[in-house]
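> Fold the following, please.
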Amino acid sequence: MSSSLLAKPQMRGLLGKRLRFHIAGAVLVSVGGALLYKFCVAEPRKRAYAEFYKNYDAMKDFEAMREAGVFESVQPKNS
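Take a look at the predicted model:
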């Protein structure tokens, strides 16, 4: 009598049902991670580079490094 009280386990289509659920979850998590990376890492990094190069003077930086003796092939100016 107790066996009639238990529901039969689902045997057919169980893997497909579970895969649909897990694939949908994986897609949502991956898209969420990509958006989080884009807006929290990539965009601020682009803005920081743009701000840095807006006022960057390569010759001024080169002269400062030359005076500091960073380069072996370029001698400091004797002024």
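> use CA for all of it now, contacts and neighbours both
Will do.
> For the residue sitting nearest the centre point of the chain, identify the helix or strand it belongs to.
Nearest to the mean C-alpha position of the chain, counting by C-alpha atoms, centre = their mean, stands residue 37 at 4.2 Å. Using DSSP states H and E, residue 37 maps to helix 14-37.
> Also residue 52?
helix 43-54.
> Let me know the angle separating that helix from helix 14-37.
30 degrees (axes from the mean of the first three to the mean of the last three C-alpha atoms, to 10 degrees).
> Here is a second sequence; please produce its structure as well for comparison:
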Amino acid sequence: MAPGALAKPQRRGLLARRLRIHIGGALIGGETLGVATLYKFGVAEPRKKAYADFYRNCDSMNDFEEMKKAGIFQSAK
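As a prediction, the model looks like this:
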């Protein structure tokens, strides 16, 4: 080969090599989306519902009055 000549391009097995790379990436990407979906519907949505239920039924003034009667606050009488 001459000093300035380019190397020949790969012709055999090019499709198989590219498919191995892309199939591996697709499997990893698919697993990631599955885990994200499971987290969203298994953890995040129930947590948001629990917070919404808590704040829908929350009476902060009643809680404050109970804590004041219990003597938790030193400045409130």
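> with the second structure superposed, average distance for the helix holding residue 52 of the first structure?
After superposition onto the second structure, helix 43-54 of the first structure sits on average 0.8 Å from its aligned residues (mean C-alpha distance after the TM-score superposition for the first structure).
> which element follows that helix toward the C-terminus?
As assigned by DSSP H and E, the chain's next helix or strand after helix 43-54 of the first structure is helix 58-68.
> Read off where that following helix ends up in the second structure.
Per TM-score structural alignment, the counterpart of helix 58-68 of the first structure in the second structure is residues 60-70.
> now stretch 24-32 of the first structure
With TM-score structural alignment applied, stretch 24-32 of the first structure matches the range 26-34 in the second structure.
> picking that back up, show me what the helix holding residue 52 of the first structure is packed up against.
Packing contacts for helix 43-54 of the first structure, counted by 3 or more C-alpha pairs under 8 Å, 6 or more residues apart in numbering; DSSP states H and E, involve no helix or strand.
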